[in-house]
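Participant: Just to be clear, the model below is a prediction. Sequence and coordinates:
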Amino acid sequence: MPISKHLITSLYISLLLMHLLVEAKDEEMSTNVDRAGGSSYVPRMNCAAACEARCRLASRQNLCKRACGTCCARCNCVPPGTSGNHHLCPCYEAMTTHGGRRKCP
């Protein structure tokens, strides 16, 4: 029973498409760059949970969580504890408001 040319062609095209999709996914993962300028893939952290823990003692929790969420989304980092420790997350520490005050809680 001979194999038709159409079957061979369709198999070849589907293998080619799968190869291109795998290459595109590998390239996407290798081009994810962290804020420090490295070229390794860094998984995104759970900003909601990290900011919930960071802001649990704040007097204005909604404001704290909103600012923390913005900083976390940009830096992919939230310092441990409820305050301080900014030196452990340099990007988080460097962000300021228009008035020159620290943006991140």
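Facilitator: The structure has been received and is ready for your questions. Numbers count the residues shown, from 1 in each chain.
Participant: switch to C-alpha atoms for all contacts and neighbour counts from now on
Facilitator: OK.
Participant: what's the spacing between Glu28 and Leu21?
Facilitator: Distance, Glu28 to Leu21, using C-alpha to C-alpha, to the nearest Å: 11 Å.
Participant: Let's check: the centremost residue of this structure is which one?
Facilitator: Arg44 (3.5 Å; C-alpha atoms, centre = their mean).
Participant: Now do the SS call for that one.
Facilitator: coil (DSSP: H, G, I helix; E, B strand; the rest coil).
Participant: Strands of this structure, start to end?
Facilitator: Counting by DSSP state E, the chain has no strands to list.
Participant: Scan it for its longest helix.
Facilitator: The helix that spans the most residues within the chain, counting by DSSP state H, is helix 5-31.
Participant: Alongside the first one, take a look at this:
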Amino acid sequence: MAGVIRSHTSLVLVLSLLLLMLAFADIAQGYNKLRPRDCKPRCTYRCSATSHKKPCMFFCQKCCAKCLCVPVGVYGNKKSCACYNNWKTQEGKPKCP
């Protein structure tokens, strides 16, 4: 009976570690692979520290809809999402906040 309990405990431990690794992989990708419905909450957080909320939300949601990712945090970290980072205005400035 003790062998069965150990094997179940080992299985639970391995599965828990696997789930934890998957969770960290999503975080490490900077919120990549979003669904379009995930854009608004991610952009709400991304734009929470700015005093220009309306334009930030507009452009963040536009970028998220195209790129399906929003960088981690309220500022910077754009390198985690290449599409979001590389989309520029006609003047060559970053389009995405």
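Facilitator: Yes, it's here. Not measured: the values here are computed from a predicted model.
Participant: TM-score for this pair?
Facilitator: Aligned and superposed, the two chains score 0.63 in TM-score terms (TM-score structural alignment, normalised by the length of structure 2); 64 aligned residues with a C-alpha RMSD of 1.2 Å.
Participant: ok now do the residue nearest to the centre of structure 1, which residues does it touch?
Facilitator: Contacts for Arg44 of structure 1 were tallied using C-alpha atoms under 8 Å, 6 or more residues apart in numbering; they are Asn76.
Participant: what's the distance between it and Ala50 of structure 1?
Facilitator: For Arg44 of structure 1, the distance to Ala50 of structure 1 - C-alpha to C-alpha - is 12 Å.
Participant: Repeat that for Ile13 of structure 1.
Facilitator: For Ile13 of structure 1, the distance to Ala50 of structure 1 - C-alpha to C-alpha - is 46 Å.
Participant: who's more crowded, these two?
Facilitator: Ala50 (19 against 12; other C-alpha atoms under 10 Å).
Participant: Test my guess that that one contacts Val78.
Facilitator: Yes: contact criterion C-alpha atoms under 8 Å: Ala50 of structure 1 and Val78 qualify, at 6.6 Å.
Participant: Thr96 of structure 1 corresponds to which position in structure 2?
Facilitator: For Thr96 of structure 1, the aligned position in structure 2 is occupied by Lys88, per TM-score structural alignment.
Participant: Next up, the contacts around that match.
Facilitator: Pro94, Lys95, Cys96.
Participant: same thing but 7 Å
Facilitator: Pro94, Lys95 (C-alpha atoms under 7 Å, 6 or more residues apart in numbering).
Participant: which bit of structure 2 covers stretch 8-15 of structure 1?
Facilitator: Going by TM-score structural alignment: stretch 8-15 of structure 1 matches no residues.
Participant: what residues does stretch 76-90 of structure 1 touch?
Facilitator: Stretch 76-90 of structure 1 has contacts (C-alpha under 7 Å, 6+ apart) with Arg44, Met45, Ala50, Ala53, Arg54, Cys55, Leu57, Cys72, Tyr92, Glu93, Pro105.
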